[in-house]
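Undergrad: here are the coordinates; sequence isn't available:
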């Protein structure tokens, strides 16, 4: 396999709650004023990313996996997931509050939907004054208390609200009730899964006057009703090293503050690597091939790569791989 920083054409998604920051802040080519998501790297059926640069231009991510297997993914990743790309990478712009939701764990998702569960993390790229997330409950609740609040339209009274700013990072494990609040622009790394249980949508209606489907019954045995302070990620920001943010069975994410020229040895990782540029811009070089990434862009590095050169006056990157 040819090893170079592979870029993909973003898959843009209009959402009821979307806005214009993906265009105005991240420079995406978008005409719509309600674009909520840019899928940067996806192998979700029907939404498979297509290469935008280099020798593999116009090939799909699925074609690369089918053709190159372990050279792209890594032997350990291939043995665990086959040629199903295990994570989905997005940028999300919430002009309005997203619905309150949660995701089932692997066991429940497999039984009900023949799918993986959905563990995810968020890195806040920009937040309007006073912007918040909902993460978990503000007290321990029983299933009966939860149901009573849902019926009385008082669910938000028992939820935990977190004010956010740039750089804040949150780990959302399965079962945790959550929602992105209005005014938040973030990077999301998640298991490849589209299984979401929506439990409350603020009684909103779409342009045709319809409410969105709720998954009230399915959610009941998928929710973690316990109040837990396990979601805010503390991490160091040392320059020119990989600062660990999240390590879980589904992905590892590091924060990299790059200034100058960094020779980054990734020998023996046995996984593809992903670099999401969350601020500034950088050149990513593998051998003689160089690709520039700007804020809001993402590249995929094949697993056979041993050394990545990162060159920047000032860039913040999220480095993602399967540990």
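TA: Alright, I've got the coordinates. Just so you know, these numbers come straight off a predicted model, no measurement behind them.
Undergrad: CA atoms for contacts and neighbours, from now on please.
TA: Noted.
Undergrad: tally of neighbours for residue 207?
TA: 8 (other CA atoms under 10 Å).
Undergrad: now residue 259
TA: Neighbourhood size, residue 259 [other CA under 10 Å]: 16.
Undergrad: Contacts only, for it.
TA: Residue 259 makes contacts with 239-240, 311-315, as judged by CA atoms under 8 Å, 6 or more residues apart in numbering.
Undergrad: One more pass at 10 Å, please.
TA: Neighbouring residues of residue 259 by CA atoms under 10 Å, 6 or more residues apart in numbering: 239-240, 282, 310-316.
Undergrad: Reformat these as CSV; add secondary structure.
TA: Shown next, in CSV, are these (DSSP: H, G, I helix; E, B strand; the rest coil):
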residue, secondary structure
239, strand
240, coil
282, strand
310, strand
311, strand
312, strand
313, strand
314, strand
315, strand
316, strand
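Undergrad: got another, please set it beside the one above:
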């Protein structure tokens, strides 16, 4: 019988890939999970890929096995029959932790089924739950009222400031957003979040950069005025960017997570979002909850406090900063929390 699995704690991206990263993930969230000498030797960490079968940074279990291999050995058992019919023998779910000490580039993701993408690429809808925000920190979502594609293009070509055309939203811990295909966005310095994503199984998620704050970098990923800029994808970005519908504050409101309360009490549960690609619940407080209401695989991430997954004959401890995978088939699993916040990522309505 399949059992939940604990996933590795240090599936980090290198500074060359995420030069904007900080130290919050390793010095705060995962501090007690890393050997001190290892933690001190790490540079900036922009992302931790907590639950991933994506080829770029695939997750391994705590015992060293690839999560993708476990799923491939029993796709129906891990994913459930509806998901296998829709997506094949691997999961499209991807869960990251992200920490920004500098502004991320202004970017956009295409639709997962965009016919212009080659077979090895996928769009990647996202959801964000803010875990930490420095005073005054925020995000950029969409463009202000009246901004046109021609104005965006001209600003970039002339070396202007694209952020001045966008909506800036100050954020705090607990805020939630859904970043649908075509949403132009950027995460600001001082923001840390958990980011469930949808990436077509076996493909790599696509990010198209509009603008990178006119920055240049050396070969090690450090900002350097004498270095080279990261590549931009202006034509592709503009071709999929949402600019023809709602803009300004109306667009920002359309991106805010609905946060429907599913359960009140000492262990409160809210539905951060329910999209075609994923469902995300946030459980906060002390108590226990059954995890038997999802038809597919689940990614369970403890982002604060202490949690435990328990079933007949076994248990997994989840201190802050750890993630487990729960298969569709197997024993009934109960989540126990002690003054904790847990993020539960599940299949969306495409396979409900």
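TA: Arrived safely. Computed from a predicted structure; not experimentally measured.
Undergrad: TM-score for the pair, please.
TA: The TM-score (TM-score structural alignment, normalised by the length of the first structure) is 0.92; 316 aligned residues with a CA RMSD of 1.8 Å.
Undergrad: Filter the contacts of residue 259 of the first structure by whether they're kept in the second structure.
TA: Contacts conserved in the second structure for the contacts of residue 259 of the first structure, using both residues aligned by TM-score structural alignment, their matches' CA atoms under 10 Å: 239-240, 282, 311-316.
Undergrad: picking up where we left off before, list only buried entries from the contacts of residue 259 of the first structure.
TA: By neighbour count, with 16 or more other CA atoms under 10 Å, these hold 240, 282, 310-312, 315-316 as buried.
Undergrad: Residue 181 of the first structure corresponds to which position in the second structure?
TA: Residue 181 of the first structure maps onto residue 188 in the second structure, with residues paired by TM-score structural alignment.
Undergrad: which ones are touching its match?
TA: Residue 188 of the second structure makes contact with 20, 99-106, 133-134, 136-140, 168-171 under the criterion CA under 10 Å, 6+ apart.
Undergrad: Please apply the same query to residue 183 of the second structure.
TA: Contact analysis of residue 183 of the second structure by CA under 10 Å, 6+ apart lists 107-110, 125-126, 141-143, 240-243, 251, 255.
Undergrad: Relative to residue 275 of the second structure, how far out is residue 228 of the second structure?
TA: In this view, residue 228 of the second structure and residue 275 of the second structure are 38 Å apart by CA to CA, to the nearest Å.
Undergrad: quick one, which of those two is more surrounded?
TA: Higher neighbour count among residue 228 of the second structure and residue 275: residue 275, with 17 against 14, using other CA under 10 Å.
Undergrad: Map that one onto the first structure.
TA: Aligned partner of residue 275 of the second structure by TM-score structural alignment: residue 248.
Undergrad: Counting neighbours, what do you get for the aligned partner of residue 58 of the first structure in the second structure?
TA: With TM-score structural alignment as the matching criterion, the partner of residue 58 of the first structure in the second structure is residue 64. Using other CA under 10 Å, residue 64 of the second structure has 10 other residues around it.
Undergrad: quick one: residue 64 of the second structure and residue 119 of the second structure, what's the gap?
TA: According to CA to CA, residue 64 of the second structure stands 29 Å off from residue 119 of the second structure.
Undergrad: any idea how far residue 190 of the first structure is from the match of residue 275 of the second structure?
TA: With the distance defined as CA to CA, residue 248 of the first structure ends up 11 Å from residue 190 of the first structure.
Undergrad: Find residues that contact each of the two.
TA: When contacts are counted by CA under 10 Å, 6+ apart, residue 248 of the first structure and residue 190 are jointly contacted by 119-120, 171, 173.
Undergrad: wait, which of these is closest to residue 41 of the first structure?
TA: Of all those, residue 41 of the first structure sits closest to residue 120, with 14.6 Å by CA to CA.
Undergrad: The second structure: which residue goes with the closest one?
TA: For residue 120 of the first structure, the residue aligned by TM-score structural alignment is residue 126.
Undergrad: same question, residue 281 of the first structure
TA: Counting by TM-score structural alignment, residue 281 of the first structure corresponds to residue 306 in the second structure.
Undergrad: give me the element that match is part of.
TA: Secondary structure assigned from DSSP states H and E places residue 306 of the second structure in strand 298-311.
Undergrad: which helices and strands sit right next to that strand?
TA: When contacts are defined as 3 or more CA pairs under 10 Å, 6 or more residues apart in numbering; DSSP states H and E, strand 298-311 of the second structure packs onto strand 5-6, strand 47-51, strand 93-100, strand 191-198, strand 278-290, strand 314-319, strand 323-326, strand 334-347.
Undergrad: What range does the second one cover in the first structure?
TA: It refers to strand 47-51 of the second structure. Going by TM-score structural alignment, strand 47-51 of the second structure lines up with residues 37-41 of the first structure.
Undergrad: How about the last one?
TA: Strand 334-347 of the second structure falls opposite residues 309-322 of the first structure when the two are matched by TM-score structural alignment.
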